[in-house]
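*Asks:* Sharing a model that was predicted from the sequence below.
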Amino acid sequence: MNIDLTLFGIAYIIGLIIPGVFFKRFYYSGHFRKQFRSGLFADRLLTSIFWGVVVQSLTFYIFGSTFGLDKDAPLLSAVSNKLEMVSVDFTEITWNALLNIQGYFMMSISVAILLGVFCHYVVRWSRLDVSFSILQFSNQWHYRFKGEFSEAKKLKDKKGLKCYSVWLDLYLKEPSAECNIIKGILVDYDLDKNGDLLYIVVDGAKKYDQASQKTTEIKGNRFLVKMSEIKDINFRYVYRPVNRKNQKKFLIRATAIILLTLLLTGLIYPWVLEIPIRHKIFAVVCNFIIWLGLTSMIISPLAYDPKQKLTRNQYLLMFSITLFFAILLFLTIKIGLLAV
């Protein structure tokens, strides 16, 4: 009984918490990576379990469809037995069953990583975290340094404008006789585990003395200033009007999200169909080629350089190739369903 409960606890941790941890690790990436380890342990545990359930639901459906498993049997069995683990003899697990368990575990980790990366880029590319506070990351310094404010929070004379760069005036705690301010363009920064600034890296750094109003250029490519040496920070955002090219960026960003969703769907969908494994692999290849064709035809009109746009003949060729593989995909799935 105790051994069974211990094994059940281990399986519970592996099955739910670990995939949830992998999802969060890849969702909180870049300048938001410190949020992965921040917060109360109970909150992190609950969110890991939640995303673990989501990942396991997707993995179980994909794994079950790929290997022709009965998706309802394990769930019904667990409910009917009321999780009575005493009836399970873990010593009778065969080598093939162990390999299947390992394969399922690796697939769940892969799904967690892909889902974490996908969700991160959807939120960042679409700027959903800027528009909706509930989706904002805890790293508020990123939004300040990048000038990423919602239209409602922007100054009246800055609405409709885009921030292209940020100039910083770093007031030193212990100024010298020749310098009390460091000026420069923000390049990089880093945070500690509590989300506080550790240092700031600026480009084109200059020393400025308020008394003499003298500016001295600091030689070097990058200049690092520790936060422990900084008393105050003055932000100067460089805004520019949103021209046609910048208006296209939103459309390109939205198109990229849609295409990324189509790619992810096309790569996953064949595995949930009840068709032979060779048909699933061929369907994935067809979906990928179709996605490339659609991407070329959709992105071409949005290209800035006219030379990068497809000609009429290239459009016809790309459309023909896409249509050909779409027909192949349809026939592959139809034949595969009849073969089962």
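*Replies:* Cool, the structure landed.
*Asks:* For the rest of this, base every contact and every neighbour count on C-alpha atoms.
*Replies:* Fine.
*Asks:* Show residues contacting stretch 103-116.
*Replies:* The contact list for stretch 103-116 (C-alpha atoms under 8 Å, 6 or more residues apart in numbering) reads 14-15, 18-20, 22-27, 52, 55-56, 58-59, 63.
*Asks:* Which ones among those residues map onto helices?
*Replies:* 18-20, 22-27, 52, 55-56, 58-59, 63 (DSSP state H).
*Asks:* Out of the residues you listed, which comes closest to Ser150?
*Replies:* When those are compared for distance to Ser150 (C-alpha to C-alpha), Tyr27 wins out at 22.0 Å.
*Asks:* what about the closest one, neighbour count?
*Replies:* Counted by other C-alpha atoms under 10 Å, the residues lying close to Tyr27 total 24.
*Asks:* Excluding sequence neighbours, find me the nearest residue to it.
*Replies:* Spatial nearest neighbour of Tyr27, excluding adjacent residues (C-alpha to C-alpha, 6 or more residues apart in numbering): Gly116 at 4.4 Å.
*Asks:* Can you list the residue ranges for helices in the stretch 151-300 of the chain?
*Replies:* Applying DSSP state H, counting those that start in this stretch to the stretch 151-300 of the chain gives helices spanning 244-268, 277-299.
*Asks:* alright, now check it against this:
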Amino acid sequence: MEQIALNTVIAVMLAIFPGFLFRKCYYSGEFTKQFNQSNEFDKLLWNVFFSGVSMAITLLSIYVFKEFLGLTVLDSLNYDKVRNLTSTVSKNELPDRKVLNETYRDLIIIVGLIYFFSCFFGLMFHWLVRSLKLDVQFRILRFKNYWFYYFHGGKILYSNPSRRKFAFTKVDVLCEVAGETKLYSGILSQYTINESDNNLENIFLTDARKLKKVVNSERTTEVVHNAIPGAAFCIPYKNVVNMNLVYFYRDNELSIARYLIFINVLSSLAITFIIVSVFWFDLSDFGVIGLWKKIFYVIMGFVGIANLRLLIYDKNRKKLAWIPQLLLFISALLWFLYSSDIVSMWIVIISFIISIGASAFITPAGNNISNGDPVENEDPDDVII
């Protein structure tokens, strides 16, 4: 049992747990309940797959540090020692004490790096999907919590032509309680969904009000808003007959300007570093030798940084204009790999040809009258569910 337990622990640590961390970080925030919304076999396959990806990235990073940057990392591990360790464990035996004393520190570092990359790439992919709105554009990347999209701007329900930032959602809820119909209104502050099927369970309103029709002294009917005291008003979804969602937006020009200034400063510093590095650093270890190589080094650095800047902040990225920018950024990276004799020149040439072709066929969408005029600030959009 002890021998079987040892193999089991190692298998879980290296083949399952890294994928578990990746999925846990990817399904974060509003989508945490999706982490368990699949059968055990599917979860096991995804865990093993992402564990393999994390291990491959870790080993590739170590290889780059050793072979191309000339840094001494994990020097206690070599092919013979790794082969000895894996062979011993596969026979359900404990490794030799001497070998284990020499390598345990580096083994801990490798396992820690695998876990780190699992968490890092899980969070990074989550950020990319949400920040680039890839889940809105592509159904395959859409999270199962569809109420999130309905309650946060409703972009999967209709196309909003304005460039304003979503602020909050006002909800008008028609409920039926004990055979009596009641209407409530308020600002949506939180909601809960069922863990198994993502069905809505409760909604919480702040600044909640009860709407009621009354006949005034002039014999006309008017709607009276009665404020409901309390921090938040909870409505079980089982009592809801209908809902009207009203989306409010705010102008984000100031935040965009500050963000753009920050991106421009970083881009300027990066370009300055590339230019200065030609004169101050020895770039021969990276294959940058001679005048023409140094000129191309500066040009490709500028191309890569410029397109990365556009990729991070581009008003047309929802119109697929980010594809040529991504391809040009990758082409610039491939040139640096070519200068280090990692890829051939033909790969770089083909990559730039594809990038130029994509730039010709995928053009940014400009201001089109047919798209409609931008909605004025604080002008809400209504969606009935």
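*Replies:* Received, thanks. Just so we're clear, the structure is a prediction, and the values are computed from it rather than from any experiment.
*Asks:* Can you say which of the helices of the stretch 151-300 of the first structure is packed in most?
*Replies:* Of all the helices of the stretch 151-300 of the first structure, helix 277-299 has the most neighbours on average by mean count of other C-alpha atoms under 10 Å, namely a mean of 19.
*Asks:* and that one, how far out from the chain's middle?
*Replies:* In terms of C-alpha atoms, centre = their mean, to the nearest Å, the gap separating the centre of helix 277-299 of the first structure from the centre of its chain is 22 Å.
*Asks:* these two touch, right, Gly64 of the first structure and Asp70?
*Replies:* Yes. The pair Gly64 of the first structure / Asp70 is scored as a contact, 6.7 Å apart, by C-alpha atoms under 8 Å.
*Asks:* More neighbours: which of the two?
*Replies:* More crowded of Gly64 of the first structure and Asp70, by other C-alpha under 10 Å: Gly64, with 19 against 11.
*Asks:* quick check: longest helix of the first structure.
*Replies:* Counting by DSSP H, the longest helix found in the first structure is helix 95-125.
*Asks:* Return the distance of it from the chain's centre.
*Replies:* Worked out by C-alpha atoms, centre = their mean, helix 95-125 of the first structure lies 14 Å from the chain centre.
*Asks:* The second structure: matching residues for that one?
*Replies:* Per the alignment by TM-score structural alignment, helix 95-125 of the first structure matches residues 101-131 in the second structure.
*Asks:* Equivalent analysis for stretch 197-205 of the first structure, please.
*Replies:* The aligned range for stretch 197-205 of the first structure is 200-208, by TM-score structural alignment.
*Asks:* what separates the matching stretch from the chain centre, distance-wise?
*Replies:* That offset, for stretch 200-208 of the second structure, works out to 28 Å (C-alpha atoms, centre = their mean).
*Asks:* Quick one: average offset of it versus the first structure, please.
*Replies:* Its matched residues in the first structure lie on average 2.1 Å from stretch 200-208 of the second structure after superposition (mean C-alpha distance after the TM-score superposition for the first structure).
*Asks:* just stretch 100-119 of the second structure next, same as before
*Replies:* When the first structure is overlaid, stretch 100-119 of the second structure sits 2.0 Å from its aligned residues on average, using mean C-alpha distance after the TM-score superposition for the first structure.
*Asks:* how about the strands in the stretch 101-250 of the second structure?
*Replies:* With DSSP state E, counting those that start in this stretch as the criterion, the stretch 101-250 of the second structure has strands at 165-177, 180-193, 200-215, 221-227, 233-236, 240-250.
*Asks:* Trp346 of the second structure is nearest to which of these?
*Replies:* Of all the strands of the stretch 101-250 of the second structure, strand 165-177 sits nearest to Trp346 of the second structure, with 43.7 Å by C-alpha to C-alpha.
*Asks:* Show me what the closest one is packed up against.
*Replies:* strand 180-193, strand 240-250 (3 or more C-alpha pairs under 8 Å, 6 or more residues apart in numbering; DSSP states H and E).
*Asks:* what comes up buried for the last one?
*Replies:* Just to be clear, that refers to strand 240-250 of the second structure. By neighbour count on 16 or more other C-alpha atoms under 10 Å, the buried set for strand 240-250 of the second structure is Val240, Met243, Asn244, Leu245, Val246, Tyr247, Phe248, Tyr249.
*Asks:* Quick one: map the fifth one onto the first structure.
*Replies:* For Val246 of the second structure, the aligned position in the first structure is occupied by Arg236, per TM-score structural alignment.
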